[in-house]
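Student: Here is my input, please return the structure:
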Amino acid sequence: MNKRGYLLQSRCYLKKGVERMNQIVGFIGTGVMGKSMVRRLLAHGYDVRIYTRTKEKAEDLLTEGATWVDSIASLANQVDVVITMVGYPKDVEEVYLGEGGIVQNAKAGTYLIDMTTSKPSLAKQIYEIAASHSLHALDAPVSGGDIGAREGTLAIMVGGDETAFHTIQPIFQALGKNIVFQGEAGSGQYTKMCNQIAIASNMMGVCEALAYAKKVGLQPENVLKSIESGAAGSWSLSNLVPRMIKEDYSPGFYIKHFIKDMSIALESAKEMGLQTPGLELAKSLYDELANQGEENSGTQALIKWYLST
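Tutor: Below is the predicted model of the structure:
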């Protein structure tokens, strides 16, 4: 959709009574999820500034109404809210706390929202350092994949100060539907780990069910119709099995990023003395796939492991 189309869509949202804040929003991390999230913000009438290492990679978003900024420092100084959706905890740390990063350059009173799935301990560290600079930091990881990002139906799990959470609600409402304040800094990330732990074992069950159906000669599409609305139903079953059946392994969520998430969850569980055998097994299977060159495939590519055995 071009810039004119997004302006028309924005007017439509506003006519329907969708609230928005008169804030300039900076966005860092325009990958599979980030691009759709930027488009949601544009559609809701926000002035969105984006940073990418190369301007060419942002041309489609610029055509649709976003403004490109040539450095993190410059972006942080221009906006009222900074949203980050980057790859790994090391990226989060660099973007926020590194030289020329957000915390050093943001104006006092700026809201910092990290929507990356990252380490709870890092979320707490960023919160404390941000507070010392009169900045409001929230950890707000999401679930829902590329579909949720595109349709604005993400589940958003938020940690930090509750007052800041309520102030930023209109932005969250542009991006998701299930928006829950979980508690103090780090709570959003801890909640996302619960989400990823549940998905890890569920993905194994989903793939095993599909592999079983194929093995006995059933029609997978018909099996899905029967089981997705019953006790076996899950988001992964309804949204990822159709991709598996079509042999569509394009990423809504990269295997390499899921491995990162599972590693964080395992590390955190170990610190608490909690055993997570299902999570350990799931990670080992995904590690095998990554070693076979599937790290940039979507998580639904796990079915390949079952069908190859």
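
Student: Please count neighbours and contacts with C-alpha atoms only from this point.
Tutor: Fine.

Student: and H136, what does it touch?
Tutor: Counting by Cα atoms under 8 Å, 6 or more residues apart in numbering, H136 touches G109, T110, Y111, L112, Y127, A130, D161, A164.

Student: List the contacts of the fourth one.
Tutor: Going by Cα under 8 Å, 6+ apart, L112 touches V81, V82, I83, L135, H136, A137, L138.

Student: Select from those residues the one having the most neighbours.
Tutor: Neighbour counts for the contacts of L112 (other Cα atoms under 10 Å) peak at L138, which has 31 neighbours.

Student: how distant is the host helix or strand of that residue from the center of its chain?
Tutor: In the assignment (DSSP states H and E), L138 maps to strand 136-139. Averaging C-alpha coordinates over strand 136-139 and over its chain gives two centres that are 16 Å apart (Cα atoms, centre = their mean, to the nearest Å).

Student: Can you tell me the SS state at G217?
Tutor: Here G217 is recorded as coil under DSSP: H, G, I helix; E, B strand; the rest coil.

Student: so how many other residues sit close to it?
Tutor: 9.

Student: Ok, the one 5 residues further on next?
Tutor: Here the neighbour count serves as a burial measure; for N222 (other Cα under 10 Å) it reads 10.

Student: Would you quantify the distance from the residue positioned nearest the centre of the chain to E94?
Tutor: By Cα atoms, centre = their mean, the chain has its centre lying nearest to V142, at 4.4 Å. Using Cα to Cα, to the nearest Å, one gets 21 Å for the distance from V142 to E94.

Student: Same question for A123.
Tutor: With the distance defined as Cα to Cα, A123 ends up 13 Å from E94.

Student: cool, and K3?
Tutor: From K3 across to E94, the span is 32 Å (Cα to Cα).

Student: Neighbour count: those two, which is higher?
Tutor: Set K3 next to E94 and count neighbours by other Cα under 10 Å: K3 wins out with 17 against 14.

Student: For that one, give me its contacts.
Tutor: T63, E64, G65.

Student: and the gap between it and A58?
Tutor: 14 Å.

Student: One more: S263?
Tutor: 31 Å.

Student: Longest strand of the protein, counting residues only.
Tutor: strand 176-183 (DSSP state E).

Student: For S234, which residues are in contact?
Tutor: E228.

Student: now the one helix or strand L285 maps to, how far from the centre of its chain.
Tutor: For L285, the host element (DSSP H and E) is helix 277-289. Centroid displacement of helix 277-289 relative to its chain, using Cα atoms, centre = their mean, is 21 Å.

Student: structure for this one too, so we can compare:
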Amino acid sequence: MSALPANTKDIRIGWIGTGVMGVSMCGHLMAAGHPATVFNRTRAKAQPLLDKGAHWAESPRAVAQASDVVFTIVGYPADVRRVYFETDGVLAGLKPGAIAVDMTTTSPSLAVEIYEAAKKQGAQALDAPVSGGDVGAKNAALSIMVGGEAEVFAAVKPLFERMGRIIMHQGAAGAGQHTKMCNQIVIAGSMIGVCESLLYATRAGLDPQAVLGAISKGAAGCWSLENLAPRILKGDFAPGFMIDHFVKDMGIALEESKRMGISLPGLALVEGLYAEAAREGHGKDGTQALFLALKKLSGL
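Tutor: Alright, predicted model coming up:
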């Protein structure tokens, strides 16, 4: 079991990964009064947190040594493995009773591996991927899907509540990542629907903004239609969540589905379209940039 301070506000947090989402998420915890120690591969990206009083650490290990709860949100499974398992990684500095929380979307098997490694040294780990993109991170409105021991989840939940509105324990280690795969499968389908709908509206000579007004509040309503379709119409393809990362997530889901013996042909189709968008140079754009790849395919 964890050994966190009895007073929640006395919990010292560590944060590794201060990208588009991480900088906002850590900022919410700091605003709640938690002392923070941070690390990022590019120090400049952590500067907004340093300006607010966060302490800089030279490695993930140093972050863990200074913290009661260490949060990580990096890019890819390989990044997660390095952050946790290398000589200067989180596990090398994680103290007995401390908790590591990986909020990266990564493979369920890696989440279990981190959990088991933490347990061996008297610490704990949760996998807690999120949904909501940059907007959800900025507004502390994320959905957080958590795998790990129920008692540890309960101990960390007050911290999660500073970052999200929907926080749910999904089961044992790895269950949070499996739930995130379910989330990404739904988003994959909804995003292709949003983009093709706007292409159809354009070709039909409709006013796309009026179309959105008509369909976004009905049965077609969804997060992507409400939040990303308006960005498409404005020509805003900046990443709330990058295509490269979404391709990674869909790859994990397809790999897991194959391991479980199920077929997801719709996901495979969308993954192929997104991979093409990445090859067209949109990998660092937001997921809404699928519209550009489909527009090109349609000759528009």
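
Student: Next secondary structure element downstream of the strand holding L138 of the first structure?
Tutor: Immediately after strand 136-139 of the first structure, counting by DSSP H and E, sits strand 142-143.

Student: Let me know the secondary structure of the aligned partner of E116 of the second structure in the first structure.
Tutor: E116 of the second structure maps onto E128 in the first structure, with residues paired by TM-score structural alignment. Put simply, E128 of the first structure is helix when judged by three-state DSSP.

Student: where's E128 of the first structure relative to A137 of the first structure, distance?
Tutor: 8 Å.

Student: Of the contacts of H136 of the first structure, which is the nearest to I28 of the first structure?
Tutor: L112 (11.2 Å; Cα to Cα).

Student: How is the closest one assigned, secondary-structure-wise?
Tutor: From three-state DSSP, the assignment for L112 of the first structure is strand.

Student: The one 4 residues further on too?
Tutor: Remark: T116 of the first structure carries the secondary structure label coil [criterion: three-state DSSP].

Student: was I right about it contacting I83?
Tutor: No. Contact criterion Cα atoms under 8 Å: T116 of the first structure and I83 do not qualify, at 9.3 Å.

Student: now the strands for the second structure?
Tutor: 13-16, 36-39, 55-56, 69-72, 99-102, 124-127, 130-131, 142-147, 164-171.

Student: deepest of those strands, which one?
Tutor: strand 124-127 (a mean of 30; mean count of other Cα atoms under 10 Å).

Student: ok, average deviation of it from the first structure?
Tutor: When the first structure is overlaid, strand 124-127 of the second structure sits 0.4 Å from its aligned residues on average, using mean Cα distance after the TM-score superposition for the first structure.

Student: looking at the second structure, which residue lies furthest from center?
Tutor: Extreme point of the second structure relative to centroid (Cα atoms, centre = their mean) is G205; 36.9 Å.

Student: That one matches what in the first structure?
Tutor: Aligned partner of G205 of the second structure by TM-score structural alignment: G217.

Student: hang on, the earlier thing: which one in the second structure is aligned with the residue nearest to the centre of the first structure?
Tutor: Using TM-score structural alignment, V142 of the first structure lines up with V130 in the second structure.

Student: Next one: that match from G147 of the second structure, what distance?
Tutor: 12 Å.

Student: Would you check that I144 of the second structure makes contact with I166?
Tutor: Yes. Counting by Cα under 8 Å, I144 of the second structure touches I166, with 6.1 Å between them.

Student: Now do the same contact list for the alignment partner in the first structure of L233 of the second structure.
Tutor: Matched by TM-score structural alignment, L233 of the second structure corresponds to I245 in the first structure. Neighbour list for I245 of the first structure: P220, E221 [criterion: Cα under 8 Å, 6+ apart].

Student: With W56 of the second structure instead?
Tutor: When contacts are counted by Cα under 8 Å, 6+ apart, W56 of the second structure touches T37, V38, F39, L50.

Student: can you put these in JSON lines and add distance to L29 of the second structure?
Tutor: Output for these, formatted as JSON lines (distance: Cα to Cα, whole Å):
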{"residue": "T37", "distance to L29 of the second structure": "11"}
{"residue": "V38", "distance to L29 of the second structure": "12"}
{"residue": "F39", "distance to L29 of the second structure": "15"}
{"residue": "L50", "distance to L29 of the second structure": "14"}
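
Student: Need the max-distance pair from those residues.
Tutor: Top of the distance list for the contacts of W56 of the second structure (Cα to Cα): F39 and L50, 10.2 Å.

Student: which residue lines up with F165 of the first structure in the second structure?
Tutor: With TM-score structural alignment as the criterion, F165 of the first structure matches F153.

Student: do the same with S229 of the first structure
Tutor: When the second structure is aligned by TM-score structural alignment, S229 of the first structure is paired with K217.

Student: Near that match, how many other residues are there?
Tutor: 12.

Student: now it: how far from S190 of the second structure?
Tutor: As judged by Cα to Cα, K217 of the second structure and S190 of the second structure stand 15 Å apart.

Student: Please apply the same query to D249 of the second structure.
Tutor: 15 Å.

Student: And for S109 of the second structure?
Tutor: From S109 of the second structure to S190 of the second structure the distance is 27 Å (Cα to Cα).

Student: picking that back up, got the contact list for the residue nearest to the centre of the first structure?
Tutor: M115, T116, T117, L154, A155, I156, M157, K192.

Student: Please say which position in the second structure the last one maps to.
Tutor: Under the alignment defined by TM-score structural alignment, K192 of the first structure is paired with K180 of the second structure.

Student: Go ahead and confirm its match touches V146.
Tutor: No. At 9.3 Å, K180 of the second structure does not count as touching V146 under the criterion of Cα under 8 Å.

Student: joint contacts of those two?
Tutor: P129.

Student: Which position in the second structure pairs with V79 of the first structure?
Tutor: So, by TM-score structural alignment, V79 of the first structure is matched to S67.

Student: quick one: its match and G176 of the second structure, what's the gap?
Tutor: Using Cα to Cα, we find S67 of the second structure at a distance of 23 Å from G176 of the second structure.
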